[in-house]
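> show me the folded form of this:
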Amino acid sequence: MAVDAPKPPRHKSTKGNAPAAPMPTEPGHTKQAAPGDLVTANFKVDAQFKQDLKMFAAMHKMSMVEVLRQGFALLQADKSKK
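Okay, here's the model as predicted:
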């Protein structure tokens, strides 16, 4: 004997509706992050690079972000010497 389970409630589709952008506090001005604020940086890397970066960070008890920051600082210092 099979029991009919109740169907889950249907959710209103939001497909095609973009979220409303927050209104700027002053007319004509947009909000910019302060220099010390954390913001998202999105970029694509190949799978092997990500795996290597993640393994290196874990082996040295660092975050992937810290590895990138230190690597960038070293590259910047090297390039500024030339």
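
> alpha carbons only for contacts and neighbour counts from here, please
Will do.

> buried residues in the lengthiest helix in the chain, which are they?
For the chain, the longest helix by residue count, based on DSSP state H, is helix 64-81. Judged by neighbour count (16 or more other Cα atoms under 10 Å), helix 64-81 contains these buried residues: residue 67.

> so how far is that helix off the chain centroid?
Relative to its chain's centre, helix 64-81 lies at 20 Å (Cα atoms, centre = their mean, to the nearest Å).

> next, the structure of the following sequence, for comparison with the previous one:
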Amino acid sequence: MAVEAPKPPRHKSTKGTAPAAPMATEPGHTKQAGPGDLVTANFKVDAQFKQDLKMFAAMHKMSMVDVLRQGFALLKEAKAGK
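Here you go, the predicted structure:
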């Protein structure tokens, strides 16, 4: 004589729902960052370079981004003069 056990109650998913895709302003077009918008630039550097950059920026009360911007501007200017 077999007795069937009741099925365990179903639990709601804890994963949540997927985020909706961003709406494009025009059909078929995606949003691109404007010239003044901030975007992420990811690149790898060695640990010593990062430490030197961070220390230089702190000693001169600048952000690391400002140090990179000014350094790049100087390099562009030097290369344009050749």
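
> hang on, the earlier thing: packing partners for the longest helix of the first structure?
helix 47-59 (3 or more Cα pairs under 8 Å, 6 or more residues apart in numbering; DSSP states H and E).

> what's the mean distance for the helix it packs on versus the second structure?
Overlaying the second structure shows helix 47-59 of the first structure at a mean distance of 0.3 Å from the equivalent residues (mean Cα distance after the TM-score superposition for the first structure).

> circling back: just the angle between the longest helix of the first structure and helix 47-59, please?
Between helix 64-81 of the first structure and helix 47-59, the angle comes out at 100 degrees (axes from the mean of the first three to the mean of the last three Cα atoms, to 10 degrees).

> quick check, central residue of the first structure?
residue 40 (4.3 Å; Cα atoms, centre = their mean).

> for residue 78 of the first structure, see how far away that one is.
The spacing between residue 40 of the first structure and residue 78 of the first structure, counted by Cα to Cα, to the nearest Å, is 26 Å.

> identify all contacting residues around the longest helix of the first structure.
Residues from elsewhere that reach helix 64-81 of the first structure, judged by Cα atoms under 8 Å, 6 or more residues apart in numbering: 53-54, 57.

> hmm, who's touching stretch 19-33 of the second structure?
residue 39.

> and it, how far from the chain's centre?
Using Cα atoms, centre = their mean, the offset of stretch 19-33 of the second structure from its chain centre is 18 Å.

> go on, stretch 15-25 of the second structure?
18 Å.
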